[in-house]
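J.: Please find the sequence and the predicted model below.
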Amino acid sequence: MRLALNQKVAILLHGGIQSRLGKTGLSLLRYSEAPLVAVIDIECAGKNLTELTGIQRDVPIVASVADALQFQPQVLVIGIAPKGGMIPDDYWHELKDALKAGMSIVNGLHTPLANIPELKTLLKPGQVIWDVRKEPSNLGIAQALARTLPCRRVLTVGTDMSVGKMSTSLELHWACRLRGWRSKFLATGQTGLMLEGDGVPLDAVRVDYAAGAVEGVVMRYGKNYDILHIEGQGSLLHPGSTATLPLIRGSQPTQMILVHRAGQTEVIEGVPIPPFNRSH
């Protein structure tokens, strides 16, 4: 499943246009082929998106879902990615307004919405709530099967979170296709799944099955492509990150690309990023 290309989309992005919290919405604005008709951010309403972000896309910024209705959106995407993946308190009335207006909702946060009675009662025929972060069924334990594949498996890893691992994988995927390679991007996070559809929401998978979930999706596509670009998650260095090791074990990468935010020296206070020229 991916974000539909034939439905008008509004992105709910309060406080996200000019902060790292907005990485999901900003990535959709940069990469999505869906018709994006409005960005909702009360802090930036009325301003120019390109001037604020550098993204070359002419999409109006409005203050609320109610203000976005003039552009006739059919889908509302929650565009922020806060720590812990919880929905902010001031988002709930916007979600209800969207459902009352006949819109479907795409939710990439950890808080599931599809089974909340108060929201379900607002759904009309044709409306859906897609909780992207949902563990797939029939998962197994990884067995290093990906090492038997003939394709290249390129995994992005990061010194920190939110440094551009998905963007790097997407850009390399498209560059490979321009060169005539049979290339496939495999998403492992909510934004990548909205954009491309194929993959696994890794941080929704129980840790014992995480490497197996990655292995399963790599094995599904590895025999039909020259190169797989596997979207990285988490951080090699951040003490709160658990995602990188299952990705390495599950994909058995032939290459890894390190993604780093230029000038950053710590992941959190007291946890430094070692100098790249330091040898051991």
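T.: Noted; the coordinates are in hand.

J.: contacts and neighbour counts: CA atoms only from here.
T.: Noted.

J.: Double-check Leu247 against Gly232; I have them as touching.
T.: Yes: using C-alpha atoms under 8 Å, Leu247 and Gly232 qualify as a contacting pair, with a distance of 7.3 Å.

J.: Now for the two: what residues contact both?
T.: Shared contacts of Leu247 and Gly232, defined by C-alpha atoms under 8 Å, 6 or more residues apart in numbering, are found at Leu155.

J.: Just want to know which of these two has more residues nearby.
T.: Comparing Leu247 with Gly232 by other C-alpha atoms under 10 Å, the one with more neighbours is Gly232, at 31 against 27.

J.: ok, Val217 - contacts?
T.: Shown here is Val217, whose contacts under the criterion C-alpha under 8 Å, 6+ apart are 186, 199-200.

J.: Name only those of those that count as buried.
T.: A residue is treated as buried here by neighbour count (16 or more other C-alpha atoms under 10 Å); on that basis the buried members of the contacts of Val217 are 186, 199-200.

J.: Reformat those as a markdown table; add distance to Pro125.
T.: What follows is these, written out as a markdown table (distance: C-alpha to C-alpha, whole Å):
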| residue | distance to Pro125 |
| --- | --- |
| Leu186 | 32 |
| Gly199 | 28 |
| Val200 | 28 |
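
J.: give the contact list for Ala210.
T.: Ala210 is in contact with 202, 246-247, 250, counting by C-alpha under 8 Å, 6+ apart.

J.: What distance do you get for it to Arg249?
T.: Separation of Ala210 from Arg249 (C-alpha to C-alpha, to the nearest Å) stands at 9 Å.

J.: Quick check: closest non-adjacent residue to the residue most central in space within the chain.
T.: In the chain, the centroid-proximal residue (C-alpha atoms, centre = their mean) is Thr191; its distance is 2.0 Å. Nearest residue to Thr191, sequence neighbours excluded (C-alpha to C-alpha, 6 or more residues apart in numbering): Thr24, at 5.5 Å.

J.: another one to put next to it:
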Amino acid sequence: MVLLHGGLDNLSGKTGLALLRYRPGPIVAVVDPRHAGASLEAVTGIERAVPVVGSVAEALPLGPEVAVIGLAPSGGQLPGEARADVAAALRAGLSVASGLHSRIAADPELAALRHPQAWIWDLRQEPAALAVAAARAAALPCRRLLAVGSDMAVGKMSACLELLAEARRRGLEARFVGTGQAGILISGAGVPLDAVRVDYAAGAVEAAVLEAGRDLGPAALLLVEGQGSLAHPGSTATLPLLRGSQPTDLLLVHRAGQRHIKGLPALAIPPLGELITAVEALAALARPDGRRPRVRAVALNTAGLEPGAAQRACAEVELSTGLPCADPVRCGGGRLLDALT
């Protein structure tokens, strides 16, 4: 079950919403007191038959085994309204998975409630045995696509997962490297980049990419989840992702109509053409293979737009950038994958 207290209809619940959209295994309930009894599809647009209930107690008869904290609040701390339900889940013998900065297992009160057969997975922890990056991923024969964003939370992970699904539908060998809490929860592996010290961040990405791509051939596609944005003053994630993954190709992800960094109206997002030029220039540096990776397409997040307006927005981006553009969540990953093959 997914704990989504107050996050079912906004970006604070993006981790849980991603699980609901992309996790292939069963999800028996969503816990959100603010939307208890509502239709999941009506609130979120996600076509999945999962009941929305008001508490863990209401979800227990549905047979959950793991409670996943689906919230991604600013600062990564467990919200007070969700704490009681985390405690209730542990008390009932459930395991708990969390991508928050505040660690459930390090909370004495919550940790004491864990049953012996259950576990607590605090995934936002720095991996062991880190090393400084040395461009080792450039030696992998597979193609490596890195998603880069015009801002945070614009849909980089979703674009990669839609491309993954489309590649597999076509019979192509493709894998996904999660670099954030939702991507790791969905795929079961990856590196929580924002939990890694900056000196080792590129090395941590490199290790994850090498592990995921070690037996892939030249025709295979390795999709690396992007984080943050070069245009955001609070983000340091894009550069270590570029260095660690040594991408062969890039995918720009942008939200339709967004003109400035979310919450910072004084900081305009550069014209997409300028952003593409900057990303490509950075991606060409510190490479032993001499490649100059290019942005092959634009994934446009058109959530909230009517179909006609979404179509027009994609056409405008195609005209301004000269690149194929599509909303992969709305239309699937076909057009974007065509641009890579």
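T.: Happy to help now that I have it. The structure displayed is predicted, hence computed values, not measured ones.

J.: Please report the TM-score between the two superposed chains.
T.: Counting by TM-score structural alignment, normalised by the length of structure 1, the TM-score of this superposition works out to 0.93. Behind it: 271 aligned residues with a C-alpha RMSD of 1.4 Å.

J.: Identify each buried residue in stretch 174-191 of structure 1, please.
T.: Applying a neighbour-count criterion of 16+ other C-alpha under 10 Å, one finds 174, 176, 183-191 buried in stretch 174-191 of structure 1.

J.: Stretch 270-277 of structure 2 now?
T.: By neighbour count, with 16+ other C-alpha under 10 Å as the criterion, the buried positions of stretch 270-277 of structure 2 are 272, 275-276.

J.: now, among those, which is nearest to Thr236 of structure 2?
T.: Nearest to Thr236 of structure 2, judged by C-alpha to C-alpha, of these is Leu275 at 15.9 Å.

J.: In three-state terms, label the closest one for me.
T.: Following DSSP: H, G, I helix; E, B strand; the rest coil, the label given to Leu275 of structure 2 is helix.

J.: What is the neighbour count of the nearest residue to it once chain neighbours are set aside?
T.: For Leu275 of structure 2, ignoring the flanking residues on the chain, the nearest one in space by C-alpha to C-alpha, 6+ apart is Ser150 at 7.6 Å. Burial of Ser150 of structure 2 is recorded as 26 neighbouring residues (other C-alpha under 10 Å).

J.: again with Gly84 of structure 1
T.: Gly84 of structure 1 is flanked by 9 other residues according to other C-alpha under 10 Å.

J.: Which secondary structure state is assigned to the aligned residue in structure 2 for it?
T.: Pairing criterion TM-score structural alignment: the partner of Gly84 of structure 1 within structure 2 is identified as Gly75. With three-state DSSP as the basis, the three-state label of Gly75 of structure 2 is coil.

J.: From His101 of structure 2, how far out is Gly75 of structure 2?
T.: Distance check for Gly75 of structure 2 against His101 of structure 2: by C-alpha to C-alpha, it reads 7 Å.

J.: now Arg23 of structure 2
T.: Computed with C-alpha to C-alpha, the distance linking Arg23 of structure 2 and His101 of structure 2 is 22 Å.

J.: Also Leu252 of structure 2?
T.: Leu252 of structure 2 is 28 Å from His101 of structure 2, where distance means C-alpha to C-alpha.

J.: With Tyr22 of structure 2 instead?
T.: According to C-alpha to C-alpha, Tyr22 of structure 2 stands 23 Å off from His101 of structure 2.

J.: what's the answer for Leu210 of structure 2, then?
T.: To His101 of structure 2, Leu210 of structure 2 is 26 Å away according to C-alpha to C-alpha.

J.: what about Leu282 of structure 2, how many neighbours?
T.: If you count neighbours by other C-alpha under 10 Å, Leu282 of structure 2 ends up with 15.

J.: That one maps to what in structure 1?
T.: Using TM-score structural alignment to pair residues, one finds that Leu282 of structure 2 aligns to nothing in structure 1.

J.: go on, the one 10 residues further on?
T.: Aligned by TM-score structural alignment, Arg292 of structure 2 pairs with nothing in structure 1.

J.: Also Arg259 of structure 2?
T.: That one, Arg259 of structure 2, aligns with Thr265 by TM-score structural alignment.

J.: and if you look at Gly6 of structure 2?
T.: Structural correspondence for Gly6 of structure 2 with respect to structure 1 (TM-score structural alignment): Gly15.

J.: What are the neighbouring residues in contact with that match?
T.: For Gly15 of structure 1, the set of contacting residues under the criterion of C-alpha under 8 Å, 6+ apart consists of 21-22, 41-43.

J.: now for the residues you listed, which pair is the farthest apart?
T.: Farthest pair in the contacts of Gly15 of structure 1, by C-alpha to C-alpha: Leu21 and Ile42, 14.5 Å.

J.: mind listing the helices for structure 1?
T.: 23-31, 49-53, 65-68, 92-100, 117-120, 165-178, 190-196, 207-221, 244-251 (DSSP state H).

J.: So for Val132 of structure 1, which of these sits nearest?
T.: For the helices of structure 1, the distance to Val132 of structure 1 is smallest for helix 190-196, at 6.0 Å, taking C-alpha to C-alpha.

J.: what range in structure 2 matches the closest one?
T.: Aligning helix 190-196 of structure 1 against structure 2 (TM-score structural alignment) gives residues 181-187.

J.: Equivalent analysis for stretch 159-175 of structure 1, please.
T.: When structure 2 is aligned by TM-score structural alignment, the counterpart of stretch 159-175 of structure 1 is residues 150-166.

J.: what about the matching stretch, distance to the chain center?
T.: The gap between the average C-alpha position of stretch 150-166 of structure 2 and the chain average comes to 7 Å, counting by C-alpha atoms, centre = their mean, to the nearest Å.

J.: next one: stretch 297-314 of structure 2
T.: Distance, stretch centre to chain centre, for stretch 297-314 of structure 2: 20 Å (C-alpha atoms, centre = their mean).

J.: End to end on that stretch, go ahead and measure it.
T.: Across stretch 297-314 of structure 2, the terminal residues are separated by 11 Å (C-alpha to C-alpha).

J.: Brilliant, that's me finished.
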